[in-house]
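Chemist: this one's structure only:
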C-alpha cells in the first residue's frame, strides 16, 4: 500500500491557500493558587497568571523545557514573581504556506497551554492533545479546547519541534532523529509534576492526537520511556500498524537527510554536527522543504522496535485505546488537487490515476473492477484511497491492539460537515474528510461555524471522549452501547461505532470499505 500522507487535507488542500512578562510576587501567587477559580497557579518553575472566563480558565505559553538545536530537551528554568500566561506561546520553526501551521523561525519554542473548567474541582481527567500536521507544521493554539474542557477535563496542548529541527539524522547528530517525541515526553513529565495545581489528576492522563499527532501517540505507546506518563490513548486518523507509517530505521532517516545536509554544505565538513548547528534556521527549513513524512527513529532505548512491530507483537504500553478513522478521509486530498488545477477531475483521468499509483501495481485491474467509475471521478478515486490507505489499515491497527489491550474503534461518518472558510465550494461533497471531526471537538477558525445540529454532535463526542479520559470507557450519556473490539471472535467481534448526528450505531465497516478485498490483495 502506498505511503500515507498524514497531514492529509492540511498539506494537500490547504496548500492551495495562499515571551512573557514577569510581574507580581510569589507570595501573592501562593495565596491565589488556593482558589480553584483563580487566574494564578503555582508551578514547579514559578507562578503563572492566566484568564478566567464563564466556563474555563486558560493558561497559555507556559515553558516546559528549553531546546538547543539537535539536542534533547531540558526542563525549563524557573522564574520569580508571576509569569503572564494570557498570550499564546512561540510557534516552533516551520515554513509558511499552510493554514494548519504558522511560519516561524523560533527554535526555543517548547511551551504548552492548560485549559480547565471553572469550578471543576480537583482530580479531573487530563487530555494531552498532540496536534497534527505530518510532524512538519502545526501548533497547539490552532485547536481551541474550551468546549472539550467544559465537559469536565483539563486539556493540555503542546508545541513541539517539527521537520528538520526534530528529525534531521546523521551519525554525528547523536540525539537528533526523534526529538518531537522527546519534547512531548518532557511535556508529559511537566504534566505529571504540575497538573494537580490546575485541578488535574496526574494519574489519569489521556494521550490524544490526530493524523501526525496520532502517529506520535502510537510512538509513545511503543516507547518504554513514555510508560507510566499516561493511562489511556486516543488515536484519530493514524493507521499505525502499516510498516513505515509511525517510525523508521536509523538508516532510513539518515538516507532521507543526506541530500539536505549536502545541500547545506555540511556533508563533507570536518565536524558535521557543528556545521549544521551554525546553519541559519531559514536555510535549514528551506533545504528540508515540505515534501516529506518524517518519523521517529526506532532501534533506540526510547523506541526499541518499529512501532508497527511493537503493536503487532504486543510489546507496547498496554493501556485502553480509542482509535478511529473518518468515513471519507481522502475526499479533501482529491478536492485539494482539483482546486489546485481549477477544475474537477476528468472521467478519463480516473483509470490513469489508479494505474500510475505504484501501490496498486499489478492489482490495478482488480481495483478498477471493484471500484468502477461513478458519477464523479474525483469522488471515486477518493473512495479507493480512503479504503486502501486509511480504513483498512486502521481496522488492522485496532485488531492488533485489541489482541493485547482494551480497544474501542469508531468511524466519524457525519456527511453534512462544515467546509473550509473562504474556500470555493468543492465539486463533490467533502463529507467526513480528513480533519472533519476536529471542528466538532475544538473551536477552529479554519472552518465555517457549526450549525446547532453540528454543535450538538460535537458536544456528544466531547462527552464520550471525556468519559474515556476519566475511566478508559466511552460508554454512557444515553448513547448506544459501545463494545470493545474483540479480534478473537473473527468479523463478528469487529465492532466499530459509527458517529453521526443521528443515533450512534454499529457500522458495517468491513463491508463498506472492502476489507476482505484489500486484505486479499495485500497477502
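Modeler: Nice, thanks for sending it over. Since we're looking at a predicted model, the values are computed, not measured.

Chemist: from here on, contacts and neighbour counts on C-alpha atoms
Modeler: Fine.

Chemist: centroid residue for the chain?
Modeler: residue 213 (2.0 Å; C-alpha atoms, centre = their mean).

Chemist: what sits up against the helix or strand where that residue lies?
Modeler: Using DSSP states H and E, the element containing residue 213 is helix 212-221. Residues from elsewhere that reach helix 212-221, judged by C-alpha atoms under 8 Å, 6 or more residues apart in numbering: 6-7, 130-135, 181, 207-209, 226-227, 233-240, 245-247, 296, 303, 307, 316-318.

Chemist: adding another structure so you can compare the two:
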C-alpha cells in the first residue's frame, strides 16, 4: 500500500496493547524453538502471535545485494514477542506523505510474523494467507500498525504470515553480477514462502493450502510469483490487489535497471568500469550514504523496481501469461478500487485537484494537458489518445468529472488496467482453475488518506483498511455499520477463497467467476464491493482496460 497518513491511526495506536506480555506456547520449528505472545481483540478473542521470526541470514556485509541465505538453526528459545527492525527506507517520501514506520530500520530486517487463532482439534490444519505489503518497493514493514492482520486471522479462522523484504537498492539493485542480480526483494519473499512450506504446520497451518496476497507493490510482487517458475509448489492460490507486474512500476528490463545502478554509483563516487566494481564500492558505503541518494530517486525516475530477464521472472509478465509460462495450477483473485489514481494526481497538482476546491481552474483543454504531461513523464507516445478517451463527452464546467478523468488517466495506466489485464490473460491461458475479480466502490467513512474525499471516490489503499478490519476495531467510534459490514464480509470472502478456491458470496450475492472462457469476446465480471448492493457487474472496464489499453499494449483480444 502506498504510504499511509491518517489521523485516525493515532486513535488506533492509543488503544494498541501496552499491557504486560502474555506468552504464547513455545513452537518447535525446523530451525529451533520459538516463543510467541498472546494478543487480544476488543471482544476478548485471543491470538497467538510469533512476531519477528528470522527466515534468512542478515543480508549485511558481503551479503548486501545478494539473494537471501536461508536462516540457520539456533539454540535455546527465540523470543518472537516484539517488533524487530524494518528494512532500510526513507522516513518520508514526497509526494506520498507516508508516516515513519514504528520501528528501527536496519539492513538486518528479514523477519516474518505468524498470526494464529488458538489451536483447533488436534490434527486440524488451517489455510494460510501470506501477506506482501505495498509501498512502491521503497517503503513498508510488517512492524507497522497498518499491517496488523489480527482480524483477518481471527475472523477468517486462518493463519496469516506477514513478511519483511528488502526495499530500494538493497532489494532491487541490478549490476549484472551473481551477487547483485536484481530482484533480491522478490527472492526475500520467495525465501519466506519456503520457510512457510517447511514450518507452518508447527503453527497449525496447512503447507499445501497457502494463498499469497498483496496490494500495490505487494500485488505486483504476487503477480511476479505467479509467473515465476521458482514459485511452483509454494502456494495454491493468489490474490492481486491494485497492482500487477505488467505495470509501469511492476517490472523493467535489465538494461533500464542497470542505468539506475550507474546513476547511484556515480552519485556515490564509485567506479562504473564494471558491475563488479560498482558492487565492491557500494558495499563500502554506509546505509545512510546510499539512502541519501536513493530516497529522491523516484523524482528522477531512478527508483529501483523488479526486473525481468532473470531466473525469477524470465520474461515479461504478459508474455509469460500468453505463452502459458506461469503457475497454472493455482486459483486467482484480483481487483481494484474505484479511483486508483486520484491520490497521486491530487498530490502532484493540489492547487487544482484538492477536493475542497469547489470550482478549480480546470477545463477540458487543461484536463487533456495534465494527462499528456503525465504520459510525457512515463515516456509513452499515446498521451494524446489517452487524453481524448478520458475527457470525451465532458464540458468545461464538469469540474469533478474532469478531475476524475485525469485520475483515471493516471490510475488505469499504473494500477487498475495492469491488474485487470493480468487477471484476464491468466484466465484465458489456463484451465481447470478458478478466477474471480472485484472492484471496491464503497468509500470508508475514514479513508486511509484524510484528503481522499469528494470526487476522489475509493482511493488506492482503502481496500487494505477495510480488509484488515479497522472498521471492526473502531466500530461505532469512527466507522459506520456499512464500513463494519464490508470489512467483515471481505475478511470472510478472502478467507473462504484461501480455504476453498471460491469467495462464495458477498451478502446474498453469489460471486461468479470473472471470465467466460468459452466466449468469443470475453469480458470480465466483477463483484461490486459495496455493502449497499453487492452485485456482479460486467462493464466496469469494458471500454477502458479491455478496450483502450488492450489496444495500446498490443494485447490480443
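Modeler: Alright, I've got the coordinates. On a predicted model such as this, the values are computed, not experimentally measured, just so you know.

Chemist: re earlier: aligned counterpart of the residue nearest to the centre of structure 1 in structure 2, please.
Modeler: Residue correspondence to structure 2 (TM-score structural alignment): residue 213 of structure 1 is matched to residue 218.

Chemist: do the same with residue 30 of structure 1
Modeler: For residue 30 of structure 1, no residue is aligned by TM-score structural alignment.

Chemist: and residue 245 of structure 2, what does it touch?
Modeler: 219-221, 223-224, 251, 317, 418 are the contacts of residue 245 of structure 2 under C-alpha under 8 Å, 6+ apart.

Chemist: try it again with 7 Å
Modeler: 220-221, 223-224, 251, 317 (C-alpha atoms under 7 Å, 6 or more residues apart in numbering).

Chemist: between those, which has the most around it?
Modeler: residue 220 (32 neighbours; other C-alpha atoms under 10 Å).

Chemist: Next, count neighbours for residue 273 of structure 1.
Modeler: Based on other C-alpha under 10 Å, the number of other residues close to residue 273 of structure 1 is 18.

Chemist: what's the counterpart of it in structure 2?
Modeler: That one, residue 273 of structure 1, aligns with residue 279 by TM-score structural alignment.

Chemist: mind checking the SS state of that match?
Modeler: helix (DSSP: H, G, I helix; E, B strand; the rest coil).

Chemist: corresponding residue for residue 315 of structure 2 in structure 1?
Modeler: Under TM-score structural alignment, residue 315 of structure 2 pairs with residue 305 in structure 1.

Chemist: Over to residue 241 of structure 2?
Modeler: Match for residue 241 of structure 2 (TM-score structural alignment): residue 236.

Chemist: For the closest residue to its match other than its chain neighbours, grab the count of nearby residues.
Modeler: Once flanking residues are discounted, residue 236 of structure 1 sits nearest to residue 210: 4.5 Å by C-alpha to C-alpha, 6 or more residues apart in numbering. By the criterion of other C-alpha under 10 Å, residue 210 of structure 1 has 28 neighbours.

Chemist: what's the distance between stretch 433-445 of structure 1 and the middle of its chain?
Modeler: 12 Å (C-alpha atoms, centre = their mean, to the nearest Å).

Chemist: contacts for it?
Modeler: 8-9, 142-145, 147-148, 326, 328-332, 412, 417, 447, 454-455, 458, 462.

Chemist: Look at residue 436 of structure 2 and tell me its secondary structure.
Modeler: strand.

Chemist: ok, it - contacts?
Modeler: Residue 436 of structure 2 touches 332-334, 513-514, counting by C-alpha under 7 Å, 6+ apart.

Chemist: That one matches what in structure 1?
Modeler: With TM-score structural alignment as the criterion, residue 436 of structure 2 matches residue 408.

Chemist: And for residue 529 of structure 2?
Modeler: Counting by TM-score structural alignment, the partner of residue 529 of structure 2 is residue 499.

Chemist: cool, residue 489 of structure 2 as well?
Modeler: Match for residue 489 of structure 2 (TM-score structural alignment): residue 460.

Chemist: which SS class is its match?
Modeler: Going by three-state DSSP: residue 460 of structure 1 is helix.

Chemist: burial measure for it, as a count.
Modeler: There are 20 residues near residue 460 of structure 1, going by other C-alpha under 10 Å.

Chemist: Make sure residue 498 of structure 2 is indeed in a helix.
Modeler: Yes: using three-state DSSP, the assignment for residue 498 of structure 2 is a helix.

Chemist: per the alignment, it corresponds to what in structure 1?
Modeler: Match for residue 498 of structure 2 (TM-score structural alignment): residue 469.

Chemist: who's in contact with that match?
Modeler: Per C-alpha under 7 Å, 6+ apart, neighbours of residue 469 of structure 1: 125-127, 206, 232.

Chemist: List just the nearest of the residues you listed to residue 104 of structure 1.
Modeler: Of all the contacts of residue 469 of structure 1, residue 104 of structure 1 sits closest to residue 127, with 26.4 Å by C-alpha to C-alpha.
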